[in-house]
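Chemist: give me the fold of what follows.
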Amino acid sequence: MTDNDTDSSGRQIDAVENAFNIIESIQELEQCGVTELADQLDIPKSTAHIHLQTLRNLGYVVKEDGKYQLGLRFLELGGRVRHNRSIFQAARSEVDELARSTGEVGTIGYEENGQRVLVYRTEPFEGVSDNAPTGEFTRMHWTAVGKALLSQRTDDEIRDIVDRFGLPRATENTITELDELLNEIDEIRTQGYSIENEERVQGVKSIAIPIRDDANQAGNSAISISGPKHRFDDERIESELLSALRNAANVIELQYKHY
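Modeler: Alright, predicted model coming up:
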């Protein structure tokens, strides 16, 4: 083991970290040339070129019209990871039906490393949401799914997550104070659902419910429906949307036992 290899003391392999920094930079830039990537990371152009060429030879980066971009190989890896998640297998068809019956966007979310991951989304013809891509990682406190996931954590665990990622603002409605967040999470635990009221995107409202299983084999997961704020008034939430979500969650929890 070299000095840069990860061991029990927490040391890391610098070359691996550098490679993933480059991958994330390409994603951020969407497509780039060698010079652009080198400037982005403040590294020599020769180093950027070697990394890009290596990733291209491995099939993880493609070059089109002189620009580099991430290849679809990542989609294959992500698809396999998602397919192997039992919660995805158990919940997908129910979330599809939930979206069809309500006419709103349905999603499955998962917590990983203190962030909300959008595992699946289905969108009816008239559905409206923030157009977040499947696989997106984002702050927990921004979304109904994220807050439903936080409600399954202890207050101390929530504090640890906030210490790591902070409480940045996405809109004027975003919670940015820890005490306010903890108070809302306590309400979510009591009522069993969370609401996102234009806290990430103006005009979009969402409701989410955590998925529970006795052995906690489903991980920390939740389902939600989202749509334009004017279609998510209190009367519709109480009379239609919450019951639809609860029914879907109940079916998913029962189905999960068979996966």
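
Chemist: going forward, measure contacts between C-alpha atoms and count neighbours the same way
Modeler: Noted.

Chemist: with adjacent residues omitted, what lies nearest to the residue nearest to the spatial centre of the chain?
Modeler: Geometric centre of the chain, nearest residue: Val117, 2.0 Å, by C-alpha atoms, centre = their mean. Spatially, and ignoring its direct neighbours in sequence, Val117 is nearest to Phe137 (4.6 Å; C-alpha to C-alpha, 6 or more residues apart in numbering).

Chemist: OK, contacts around that neighbour?
Modeler: 115-118 (C-alpha atoms under 8 Å, 6 or more residues apart in numbering).

Chemist: now do 10 Å
Modeler: 109-119 (C-alpha atoms under 10 Å, 6 or more residues apart in numbering).

Chemist: surely Ile252 and Ile211 touch.
Modeler: Yes: counting by C-alpha atoms under 10 Å, Ile252 touches Ile211, with 7.6 Å between them.

Chemist: now list the buried members of the contacts of Phe137.
Modeler: 109-111, 114-119 (16 or more other C-alpha atoms under 10 Å).

Chemist: this one next, for a side-by-side:
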Amino acid sequence: MSERHIQSVVRAADILELFLSSPELSIKEVSERMGLSKSTVHGIIKTLEFKGFLAQDQEDQKYKLGMKLFELGNSVSKNLDIASIARPIIQELVDKVKETVHLVILDRGEAIYVEKVEGSHSLSIYSQIGKRAPIHCTGVGKAILAFRPENEIDQLLSEATLTTFTDKTMTDKEQIIEHLRQVKKQGYAIDDEEIEIGLRCIAAPIFNHKGESVASISCAAPTTRFNDERLTDVVAHVKASAEVISRQMGYKPNLHL
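Modeler: Take a look at the predicted model:
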């Protein structure tokens, strides 16, 4: 471990991350998943509980995430200017297309959801605010990635785990890079059942005042509702909304051609 990293702090962070996939865990369960002794885990968990990052259920004695994280999360959300800028525009898009719309940013080589507005049609998908998603097979990930410098695209894909989710998932780096060139040319990306069978997403990039692709929005729906005829209409709405957000972020297209 690097001398710049304090082992106990890293372990505490790793323990907190376990609760992203399991809402409640016992000390024994954390010990088994972390490969650490119960005494070590007990000390870390009790410290996290003392600081409000974890809370213990008095009935089953298991632990869950505490209110301190909720407070910190709200603070982060308030500082995400892009979310506050995009929120009303996303709502307008949802009102037009009646489908679920997501806003994501790129963080450590993955897409992370920072805003989600449900449409009037029911849609059961795994996305939620704070959840991470791969960049190689999601519309939101590809929409951001395609407009990054080529050397950064190569690096991000080289460092990413190109997991196969469906038989439509692209996992060959060169194939993905070629696909991203087409995404850049057309100005939007489509996840056509690449991460979940039966789900199609249309995404467009959001640029900051420097002309950098820093986020994207997507509209997601079952393939039965996103037929080829409707696709053209939704693409136009998604691209238009992304352009409005970009302009409010200070992006000036004429300066970044």
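
Chemist: on that earlier part again, show me which of the contacts of Phe137 of the first structure is closest to Thr154 of the first structure.
Modeler: Among the contacts of Phe137 of the first structure, Gly114 lies closest to Thr154 of the first structure (C-alpha to C-alpha), at 12.6 Å.

Chemist: to which residue of the second structure is the closest one aligned?
Modeler: The alignment partner of Gly114 of the first structure in the second structure, by TM-score structural alignment, is Gly109.

Chemist: same question for Ile158 of the first structure.
Modeler: For Ile158 of the first structure, the residue aligned by TM-score structural alignment is Ile153.

Chemist: before we move on, back to that, and the buried ones among the contacts of Phe137 of the first structure, which two are the farthest apart?
Modeler: Every pair of those checked by C-alpha to C-alpha; the farthest is Gly114 and Val119, at 14.8 Å.

Chemist: if you look at the buried ones among the contacts of Phe137 of the first structure, which of them are in strands?
Modeler: Using DSSP state E, the members of these that fall within strands are 109-111, 115-119.

Chemist: the second structure: helices as residue ranges?
Modeler: Using DSSP state H, the helices of the second structure run over 7-18, 27-34, 38-50, 67-79, 81-97, 139-145, 150-159, 173-186, 228-248.

Chemist: comparing those, which comes out most buried?
Modeler: Ranked by mean neighbour count, the helices of the second structure are led by helix 139-145 with a mean of 31 (mean count of other C-alpha atoms under 10 Å).

Chemist: rewinding a little: joint contacts of Ile252 and Ile211 of the first structure?
Modeler: With C-alpha under 10 Å, 6+ apart, Ile252 of the first structure and Ile211 have common neighbours 87, 91, 223, 246.

Chemist: picking up where we left off before, thought the match of Ile158 of the first structure was touching Ala143?
Modeler: No: the criterion here is C-alpha under 10 Å, and Ile153 of the second structure misses it with Ala143 at 11.8 Å.

Chemist: anything in contact with each of those two?
Modeler: Leu180.

Chemist: residue in the first structure paired with Arg181 of the second structure?
Modeler: Under TM-score structural alignment, Arg181 of the second structure pairs with Asp186 in the first structure.

Chemist: go on, Ile85 of the second structure?
Modeler: Under TM-score structural alignment, Ile85 of the second structure pairs with Ala90 in the first structure.

Chemist: which residues are in contact with Ala222 of the first structure?
Modeler: 87, 91, 107-111, 116, 118, 144-149, 193, 208-212, 249.

Chemist: same thing but 6 Å
Modeler: Counting by C-alpha atoms under 6 Å, 6 or more residues apart in numbering, Ala222 of the first structure makes contact with 108-109, 145, 209-211.

Chemist: pull the number of nearby residues for the residue lying closest to His102 of the second structure once chain neighbours are set aside.
Modeler: Sequence neighbours aside, Lys116 is the residue nearest to His102 of the second structure in space, at 4.5 Å (criterion: C-alpha to C-alpha, 6+ apart). Using other C-alpha atoms under 10 Å, Lys116 of the second structure has 20 other residues around it.
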